[in-house]
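Undergrad: Just to be clear, the model below is a prediction. Sequence and coordinates:
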Amino acid sequence: MYGCPPPRIPSWKSNSNCCSCPHPKISSWKSNSNCCSWDGIECDEETHHVIGLDLSSSCLYGSINSNNTIFRLVHLESLNLADNCFSSSQIPPTIRNFPKLRYLNLSSSGFSGQVPSEILQLTKLSSLDLSPSIDDMFLNEELLRSLAQNLTGLETLVISYINISSTVPNTLANLSHLTSLVLNSCALFGKLPFSLGNLRRLIYLDLSANNFNGQISSSFANLTQLTYLSLGENHINGTIPCFFGNLTQVATLGLSSNQLSGPIPSSLGNLGKLTVLDLRFNKFQREIPESLFNVASLNRLFLAHNNLSGTVEFLKLLKLPNLKRVDLSGSNLDVITETRTMNASSIPRLEHLG
């Protein structure tokens, strides 16, 4: 079986009690058959080299080290070990043995410790997901800076729940091909970097649950391809810039649990594809702009715990055809129904309006 790993690859076992696994792939592997037919394995049709290995959600458990036979698959272009239980193993430095690798997903697999610098040698990567299943993985500022200098072909970068404890290096702007950037829960601090505005291909941006402060950078006006933007659970202040109304592709906008103030800009009514608007736990003032009641795509509207005032006509909410959940609690708003006026604070959550 030219190009196939030994039958004992991988050296882990499958344990259904370890994690959720609807279909543990290695349970169907048979050592007396061609491994290119095994579930989760992809081979090159001409050379028969193993070029893809997908063992995600296979309930694999046990340690993984540099001697594991998986690191002999030097022709791999795709490796997915997500959603397994590797006993707090560190990512082995032999990860460098995959010079052709384009896709690497090690998320939610129990890895811990320092992310190895050898990952910088995977210069062909277009997608990298290192999000751990436990909050015990570290990546220092220098490695993040080097990552942005070496892996310039990245289109997807997900390193959430990894302790970085630094500012965002300006070198991140080198990743000009990025369409998805997720850096949530990384203990990042400082101002939202102006350089992020150079990532004009971004479709998905999640910087939530960090310690960013200051105002939203004006460079975000360049991110006109965004469909998902989450900056919630930070310490961002100031107002929502009016240019947010020009981000017309945005479907999800999350700015909750910050220190944003001033009025909610009426320009948000220009977001004709908006399905989720979450502005909870801020300091917004004045009335809800009328323009929001014209966004027919809205499915969830969360404005609770602000300093909003004025009245909201319940019938206007009912006229939004897709609206399912509304939270206006903890504010000074009055909700007018057909028969009476109620303070929004007395209505914890209005759900299932449609």
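TA: Yes, it's here.
Undergrad: can we go C-alpha only for contacts and neighbour counts from here?
TA: Fine.
Undergrad: So residue 348 sits against residue 325, correct?
TA: No. Look at residue 348 against residue 325 with C-alpha atoms under 8 Å: they stay out of range, at 11.4 Å.
Undergrad: Of the two, which one has the most company?
TA: residue 325 (17 against 13; other C-alpha atoms under 10 Å).
Undergrad: The more buried one: what's it in contact with?
TA: Contact partners of residue 325, counting by C-alpha atoms under 8 Å, 6 or more residues apart in numbering, are 299-302, 349-353.
Undergrad: Only the buried residues of stretch 320-328, if you could.
TA: For stretch 320-328, the neighbour count (16 or more other C-alpha atoms under 10 Å) marks 320, 322-328 as buried.
Undergrad: Stretch 187-194 too?
TA: Neighbour-count burial for stretch 187-194 [16+ other C-alpha under 10 Å]: 187-189, 191-193.
Undergrad: So which of those are in strands?
TA: 189, 191 (DSSP state E).
Undergrad: of the buried residues of stretch 187-194, closest to residue 55?
TA: Nearest to residue 55 out of those is residue 187 (C-alpha to C-alpha; 30.1 Å).
Undergrad: Could you verify my assumption that the closest one touches residue 159?
TA: No. With contact defined as C-alpha under 8 Å, residue 187 does not reach residue 159; the gap is 11.7 Å.
Undergrad: one step back: now the buried residues of stretch 320-328 in a markdown table, with distance to residue 336 and secondary structure?
TA: Below are the buried residues of stretch 320-328 laid out as a markdown table (distance: C-alpha to C-alpha, whole Å; DSSP: H, G, I helix; E, B strand; the rest coil):
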| residue | distance to residue 336 | secondary structure |
| --- | --- | --- |
| 320 | 16 | coil |
| 322 | 20 | coil |
| 323 | 17 | coil |
| 324 | 18 | coil |
| 325 | 17 | strand |
| 326 | 15 | strand |
| 327 | 15 | strand |
| 328 | 13 | coil |
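Undergrad: Please compare the first structure with the one that follows:
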Amino acid sequence: MMIIWTLCLIFFLSDSTLVFASPAKHLCRPDQKDALWKFKSEFYVEGFHSDGTPVNKKTERWRNNTDCCSWDGVSCDPKKGVVVKLDLEDSFLNGPLRSNSSLFRLQHLRSLNLDNNTNLYGDLPDSISNLKYLRVLSLARCNLFGKIPSSLGNLSHLTNLGLSGNGFTGELPDSMGNLNRLRELRLDNNKLGGNFPLPLLNLTELTFIYLGSNRFQGMLPSNMSSLSKLVSFHIEKNSFHGSVPSSLFMIPSISELAMGSNDFSGTLEIGNISSPSTLIALSLPENNFKGPIPDSISKLVGLFYLDLALWNTEKATVDFSVFLPLTSLIFLDLSYINTRSMFDLSLFSSFMLLGYLDLSGNNLKISEPLSLPLPIGTLALSSCKIVEFPKFLQNQTILLYLDLSRNQIEGQVPEWLWSLPELRYVNISQNSFSGFEGSADVIQRSQMLLLDISSNEFHDPFPLLPNTTKFFLGSNNRFSGKIPRETCGLVSLESLVLSNNNFNGSIPRCFEHLSTSLSVLHLRNNSLSGVFPEESISAPLRSLDVGGNKLSGKLPKSLINCTSLEFLNLEDNNFNDTFPHWLRFLPNLQILVLRYNEFHGPISSPGGSLSFPKLRIFDISENRFTGVLPSDYFAGWGAMSSVLDIVDRMPSRFEGRDSGNYRNSVSMTAKGLTMELVGSGFTIYKTIDVSGNRFQGDIPESIGLLKELIVLNMSNNAFTGHILLSLANLSNLQSLDLSQNRLSGRIPPELGKLTFLAWMNFSYNNLEGPIPQGTQIQSQNISSFAENPGLCGAPLKETCGKKEEEATEQEQDEEKEEEEGQAFSWIAAAIAYVPGVICGLTIGHILFSCKPYWFVRIFHSFT
């Protein structure tokens, strides 16, 4: 026995030695490794966090001398050594996904995840169908565009398809109907259009459909119940119309229906639900439903989430008891349902799970004492005609968000409000509050993140805010004196809005303490004076408004560090500086208003083209600018040259509650009138106003490239030459003012063809010849042509002779030929602008690639 045990031990040890001494087995096949390595080389992956530290990217940790199956994001079949899963989410891949990409050589892939590579751009290639074994394809939040390729329908094994958050356009290909194993379809947040894709009705395995935030239209098919396994159906923020098919409610497995922000109308037919409904979420806000809320809502007893906001009951009465059976509700929004019914808030006291309640815009009765369910974390009672501060709120110990805006509450805000332990967001704007109970520091003891007290009657003393404050909105009150230095201690502050008060003195230099956080600073319409301190500029600034004060000196050049700046309004101050050419380095600038200051000198760039690719409002009127504008001055102003999607940052009813409902505003002169442009108005107007300066020479020919321009005001300068024929290219122009210049020649009759041009002014020039007989021109007031001694014809009293008319036609033909030639050259220059920049960057990249690594890193960080 001892001999046997000894032999066993020897064999065991020798075998173990062989095992541990042998090299590790390489699972990855050479062709798979080669394909992955070449795929990595197709992209530039350099990147840095906002603090300058390098980004940790998966592909950077790949090593060519190691087994590719051990690489980050790579999974293999252990028996065959082929790559079956590639997960490169958030890997900072920069570059196009090419049709001949090495990715498509990984033909055994079953799962591909490239989500959140926002610089991965271009069309989705047809060659995606090479990955014929794919079960999961996820390319969400990249920068892909164009049409979804029909070859996608060849991926017959596909169960999950995620293309959300891209720029795909057009209709879904019919071949999608071939994906008969598809369970999850996520196409939300694209630009897809057309009617509801009927091929989807053939995909009977579908459980999740997400088509929200697209451009779909038309009616939903009546036979939605053919999707017998559907669980979640999200089509919000489209343009679907007609009625909601009752067949949706009859699907046995249906759990979520989100159809808000469409154009659905008619009555809501839920149908005969015999068995308990599985529906737990029903969202129908912002549609065109009219009439009574259906009683059948009460059958959906399993609902956790119900949103019927903006249901138009047409001032009818509403029986709110219909909601009483829905005792499982956690979220309920019945805001702005347009009913004359008054209902008591105590109706909801039996909803023991209710955590979110929005009854804004209703005629509400609050009978004290009142006890609402303790789980309520969000309570919105805006525009409810409330006249007293609700005392029942003292018992809401877990209340997080409170909205009492747009009511009729007077007096002081009760001291006990700030002792609610979980309260973080308070909106009491647009009431008649005059102060705060208790000492000035009573609010400071809270953990407030947002406080909106705008549009009230608050006056001194200014409240001391807690250090946790991120958003403070105190505009349209009666605060006075200097801006309190205590605001500089709010190191987390992101939005400070103090417009339309009576503050005086200078802008605090201590704002430098907010340099890492402040993104919105609005101090409009106060009496602030002195220079704007350089150190008070915060690098994250997105919106800066100091209009309507008495600020002087130069514009702080530290603004050049604010690469996120979109809105800059300095109007109606005493700034005395030259034109800030360096603003062209701010890639996101959309609004630039310098009107009514003492800026002076030329506005053309001494160092090259002045390109503002995203600028939509350019107002430098009423200053002392001089010089001649180069003919190509407007050649690089892309947002005014083409149709671009404009994102309105102003919060809607459903958004912005975490950041405050501030509104950007500027004054604008259009159609001879000065108007206030507020909020969503910025998405409509694209304007140029250089009036009230001392410009000379010809109007730049490149103005004719700005086809999206709505308002053009070049009045009260010293422009000479003729009125450009290229102005007729501005097909969206509504207001044109060229008055009080030294323009000569004829008024081009082509301007009469601009169908939107409702207002024009040519007065006080040296124009001559007959006034064109177009409808748009003839409809103008006689004052629009005054003080042009050579003009004749209606609506003026001076008549024109036949010879003058013939000479006018001949001159206009000659001018048209000459200007068409010039226009062609500037159009060609504008077309060449973008490829020229790309070419330059490409050459620069090739040259700099020979430099040391640190130099390449600095170069790419800058670009």
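TA: Okay, I see it. Bear in mind that the values here come from a model prediction, so they are computed numbers and not experimental data.
Undergrad: ok, back up a step: how about CSV for the buried residues of stretch 187-194 of structure 1, with distance to residue 280 of structure 1 added?
TA: As requested, those are arranged in CSV below (distance: C-alpha to C-alpha, whole Å):
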residue, distance to residue 280 of structure 1
187, 21
188, 22
189, 21
191, 21
192, 20
193, 24
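Undergrad: Quick check: of the buried residues of stretch 187-194 of structure 1, which lies closest to residue 337 of structure 1?
TA: residue 192 (41.3 Å).
Undergrad: ok, the closest one - contacts?
TA: Contacts of residue 192 of structure 1 (C-alpha under 8 Å, 6+ apart): 168, 212-217.
Undergrad: Out of those, flag the one nearest to residue 31 of structure 1.
TA: residue 168 (47.5 Å).
Undergrad: The closest one maps to what in structure 2?
TA: Correspondence of residue 168 of structure 1 to structure 2, assessed by TM-score structural alignment: residue 196.
Undergrad: for residue 177 of structure 1, same thing?
TA: Counting by TM-score structural alignment, the partner of residue 177 of structure 1 is residue 205.
Undergrad: how near is the spatially closest residue to residue 388 of structure 2 that is not a sequence neighbour to residue 385 of structure 2?
TA: With sequence-adjacent residues excluded and distances taken as C-alpha to C-alpha, 6 or more residues apart in numbering, residue 388 of structure 2 is closest to residue 409, at 5.2 Å. Note on residue 409 of structure 2: its distance to residue 385 of structure 2, by C-alpha to C-alpha, to the nearest Å, is 8 Å.
Undergrad: With residue 212 of structure 2 instead?
TA: For residue 212 of structure 2 relative to residue 385 of structure 2 (C-alpha to C-alpha), the value is 35 Å.
Undergrad: Would you mind telling me which of those two has the busier surroundings?
TA: residue 212 (24 against 19).
Undergrad: right, and that one touches residue 237 too?
TA: Yes. If you go by C-alpha under 8 Å, residue 212 of structure 2 and residue 237 touch, sitting 5.7 Å apart.
Undergrad: Give the other helices and strands that the lengthiest helix in structure 2 contacts.
TA: Criterion DSSP state H: the longest helix present in structure 2 is helix 802-848. Contact partners of helix 802-848 of structure 2 among helices and strands, from 3 or more C-alpha pairs under 8 Å, 6 or more residues apart in numbering; DSSP states H and E: strand 766-770, helix 853-862.
Undergrad: For whichever helix or strand comes after the shortest one, list every residue counted as buried.
TA: Put plainly, it is strand 766-770 of structure 2. Heading C-terminal from strand 766-770 of structure 2, the first helix or strand you meet, by DSSP states H and E, is helix 775-778. For helix 775-778 of structure 2, burial by neighbour count (16+ other C-alpha under 10 Å) applies to 776-777.
Undergrad: so helix 775-778 of structure 2 matches what in structure 1?
TA: Counting by TM-score structural alignment, helix 775-778 of structure 2 sits on no residues of structure 1.
Undergrad: do stretch 132-142 of structure 2 as well
TA: So stretch 132-142 of structure 2 sits over residues 99-109 in structure 1, by TM-score structural alignment.
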